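Chemist: Next comes the sequence, and after it the predicted model I'd like to discuss.
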Amino acid sequence: MTTERTLPVVVAQTGAPGMLSTNRVLRNTYGLLSATLFFSAAIAATSAALKLPHPGIVITLLGFFGLLYATTKLRNSAWGLAAVFGLTGFMGYTLGPIVSQYLAMPNGHQVVMMAMGGTATIFVGLSAYALTTRKDFSFMSGFLLAGILVAFLAGLGAIFFQVPALSLTVSAAFVLLMGGLILFETSRIVNGGETNYIMATVSLYVSIYNLFSSLLALIGFGNNND
């Protein structure tokens, strides 16, 4: 986005509210994201400790898309916050049994810690890059939408037809796609394309969730082959 600089005083005055609004969205997004990640991790840890069963792919998808729809509808009200915690808490519950399976493997704790460390490193690194450079990554929207849709459908195929090679390919694809989504969403916030911190939080949370679960699958597969 280009701005004429012929009237620097006027530009500075009219641009200030926009910058303040962007900074407010950033603060609110990262504050809410931190809270939801902590809440989701606590639910996941409880689910794993109690050895609760996984709800299954059908209930997981229905729960996710249902709660996502509710969050989208309520995003401009205080109930949107409750919907966000409902969504992230539910996803934390679905993650618990998966983490529990990996913890039961030989060197399972190392696998989980490596996946967590990799997720944190990728998220912080890409977020810092988008925040400091302030580059516009909106050109990635079409590619990300198509890529996520294809990877999602391929992932369903891998689950229903039990194709391990396809499942690993999907996990690798999701690592790349979620990295792109982090850049895209952070760029939207920085450049004023996303002004609702609830929806920004959901997008970043989903990126982190999928990034972690995909790294967990890839690292866990490598650990099994050692």
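Modeler: It's in.

Chemist: From here on, just use CA atoms for contacts and neighbour counts.
Modeler: Will do.

Chemist: In this structure, mark out all the helices, start to finish.
Modeler: 8-49, 57-73, 79-103, 108-133, 141-161, 164-190, 197-225 (DSSP state H).

Chemist: could I get the ones you listed as TSV with mean neighbour count?
Modeler: As requested, the helices of the chain are exported to TSV (neighbours: other C-alpha atoms under 10 Å):
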stretch	mean neighbour count
helix 8-49	16
helix 57-73	15
helix 79-103	20
helix 108-133	17
helix 141-161	14
helix 164-190	21
helix 197-225	20
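
Chemist: if I look at residue 72, how far off is residue 175?
Modeler: 25 Å (C-alpha to C-alpha, to the nearest Å).

Chemist: How about residue 100?
Modeler: Relative to residue 175, and taking C-alpha to C-alpha, residue 100 is found at 21 Å.

Chemist: ok, now residue 150?
Modeler: In terms of C-alpha to C-alpha, residue 150 sits 14 Å off from residue 175.

Chemist: Residue 104 too?
Modeler: Counting by C-alpha to C-alpha - residue 104 and residue 175 are separated by 24 Å.

Chemist: next one: residue 21
Modeler: Noted for residue 21: a distance of 31 Å to residue 175, by C-alpha to C-alpha.

Chemist: One more: residue 213?
Modeler: Distance of residue 213 to residue 175, given as C-alpha to C-alpha: 9 Å.

Chemist: got it, and residue 54?
Modeler: 23 Å.

Chemist: Excluding covalently adjacent residues, which one is nearest to residue 89?
Modeler: Of all residues not flanking residue 89 in the chain, residue 40 sits nearest, at 4.9 Å (C-alpha to C-alpha, 6 or more residues apart in numbering).

Chemist: what sits against the one you found?
Modeler: Counting by C-alpha atoms under 8 Å, 6 or more residues apart in numbering, residue 40 touches 88, 89, 90, 91, 92, 93.

Chemist: Switch these over to JSON lines, and while doing so, append distance to residue 189 to every line.
Modeler: Below are those laid out as JSON lines (distance: C-alpha to C-alpha, whole Å):
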{"residue": "88", "distance to residue 189": "21"}
{"residue": "89", "distance to residue 189": "24"}
{"residue": "90", "distance to residue 189": "26"}
{"residue": "91", "distance to residue 189": "24"}
{"residue": "92", "distance to residue 189": "25"}
{"residue": "93", "distance to residue 189": "29"}
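
Chemist: Presented hereafter is structure B, for comparison with structure A:
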Amino acid sequence: MDRTLVQSHTGSFGHIMQTFALSLLVSFIGTLAGAMFIPPSLVGLFIVVEVVMLVSVFIIRFRGKTIGYPFLYIFTAVTGVTLYPVIANYGGLLGANLVSVAFLATAGIFGGLSFYAYRSQRDFSFLGGFLFAATIGLIVVSLASLFIPMGSVTNLVISVLGIVVFSGWVLYDVSQYKDGVGSEQVPMAALNIYLNFINLFIYILRFLASIVGFSRN
């Protein structure tokens, strides 16, 4: 009886991944909405909402609390809207076929790393401190790039680092969640995995754009 009670209050890894998959679907719907219904003049508002929600997540995690499913799906819908201009921009640079290749590459890398971390007996918790510091570094560089033009070589290096860092996060998070989490922690776990996937996708797009930039110079 006690064991059954514990299991009923535990979110399995499968449940986490199902929630993540649904989050991706919600994000895709948000991207379609951004393409068809959201005026470009309103995208800035969605970006502000996205940033505020993301900061809220950090504060919630710092306080040892968690988020609910409504927060998760609202956030992923909002990020879907803000992703549309990014994807459209890379589509103009790379073409729709290469954007599709980037998504398939992201799915392949994500799937392979997730499978390895889930099946492996290795403990990837040692990566946590390095990945956190590296992510802060990437955020700082990304903010700086808004004001300082980055050359092709710099963009290539940043994109490779981004791919490595978020690949590391996939290993870290999957290894942390593979034995399940408390049921109330499932939305936060799914959000972490969602952010890993989306950021990996964006950095792969940036990598391909850097390669194309080299070939044109």
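Modeler: It's in. Just so it is clear, the model here is predicted, and its values are computed rather than measured.

Chemist: Give me the TM-score for this pair.
Modeler: The pair, once superposed, lands on a TM-score of 0.81 when counted by TM-score structural alignment, normalised by the length of structure 2; 207 aligned residues with a C-alpha RMSD of 3.1 Å.

Chemist: which one among the contacts of residue 40 of structure 1 gets closest to residue 139 of structure 1?
Modeler: The closest of the contacts of residue 40 of structure 1 to residue 139 of structure 1 turns out to be residue 88 (C-alpha to C-alpha; 28.2 Å).

Chemist: Just give me the match in structure 2 for that closest one.
Modeler: In structure 2, the residue matched to residue 88 of structure 1 (TM-score structural alignment) is residue 76.

Chemist: From residue 198 of structure 1, how far out is the most centrally placed residue in structure 1?
Modeler: Nearest to the mean C-alpha position of structure 1, by C-alpha atoms, centre = their mean, lies residue 207 at 1.9 Å. Applying C-alpha to C-alpha, the value for residue 207 of structure 1 to residue 198 of structure 1 is 14 Å.

Chemist: and what of residue 154 of structure 1?
Modeler: 29 Å.

Chemist: likewise residue 120 of structure 1?
Modeler: Counting by C-alpha to C-alpha, the separation of residue 120 of structure 1 from residue 198 of structure 1 is 21 Å.

Chemist: I'd like the distance between the closest residue to residue 84 of structure 1 other than its chain neighbours and residue 26 of structure 1.
Modeler: The spatial neighbour of residue 84 of structure 1 that comes closest, neighbours along the chain excluded (C-alpha to C-alpha, 6+ apart), is residue 71 at 6.1 Å. For residue 71 of structure 1, the distance to residue 26 of structure 1 (C-alpha to C-alpha) stands at 19 Å.

Chemist: got it, and residue 48 of structure 1?
Modeler: 32 Å.

Chemist: go on, residue 187 of structure 1?
Modeler: With the distance defined as C-alpha to C-alpha, residue 187 of structure 1 ends up 11 Å from residue 26 of structure 1.

Chemist: How about residue 148 of structure 1?
Modeler: For residue 148 of structure 1, the distance to residue 26 of structure 1 - C-alpha to C-alpha - is 25 Å.

Chemist: what do we get in structure 2 for residue 219 of structure 1?
Modeler: Residue 219 of structure 1 maps onto residue 208 in structure 2, by TM-score structural alignment.

Chemist: Can you name the residues that contact its match?
Modeler: 94, 98, 102.

Chemist: Between those residues, which sits nearest residue 54 of structure 2?
Modeler: Comparing the contacts of residue 208 of structure 2 against residue 54 of structure 2 with C-alpha to C-alpha places residue 102 closest, at 24.7 Å.

Chemist: Which residue in structure 1 aligns with that closest one?
Modeler: Structural alignment (TM-score structural alignment) places residue 102 of structure 2 against residue 115 in structure 1.

Chemist: quick one, what contacts that match?
Modeler: Residues in contact with residue 115 of structure 1, defined by C-alpha under 8 Å, 6+ apart, are 212, 213, 215, 216, 219.

Chemist: what do you get for residue 94 of structure 2?
Modeler: So residue 94 of structure 2 contacts 208, 209, 212 (C-alpha under 8 Å, 6+ apart).

Chemist: chain center to stretch 66-78 of structure 2: distance?
Modeler: Averaging C-alpha positions (C-alpha atoms, centre = their mean, to the nearest Å) puts stretch 66-78 of structure 2 14 Å from its chain's average.

Chemist: who touches it?
Modeler: 23-24, 26-31, 46-47, 49-50, 53, 57, 60, 184-185, 187-188, 191.

Chemist: cool, and stretch 35-52 of structure 2?
Modeler: Stretch 35-52 of structure 2 is contacted from outside by 34, 75, 78, 79, 81, 82, 84, using C-alpha under 8 Å, 6+ apart.

Chemist: Please tell me how far the fourth one sits from residue 95 of structure 2.
Modeler: In this case it means residue 79 of structure 2. Residue 79 of structure 2 is 22 Å from residue 95 of structure 2, by C-alpha to C-alpha.

Chemist: Please apply the same query to residue 204 of structure 2.
Modeler: As judged by C-alpha to C-alpha, residue 204 of structure 2 and residue 95 of structure 2 stand 14 Å apart.

Chemist: cool, and residue 8 of structure 2?
Modeler: Following C-alpha to C-alpha, the distance that separates residue 8 of structure 2 from residue 95 of structure 2 is 47 Å.
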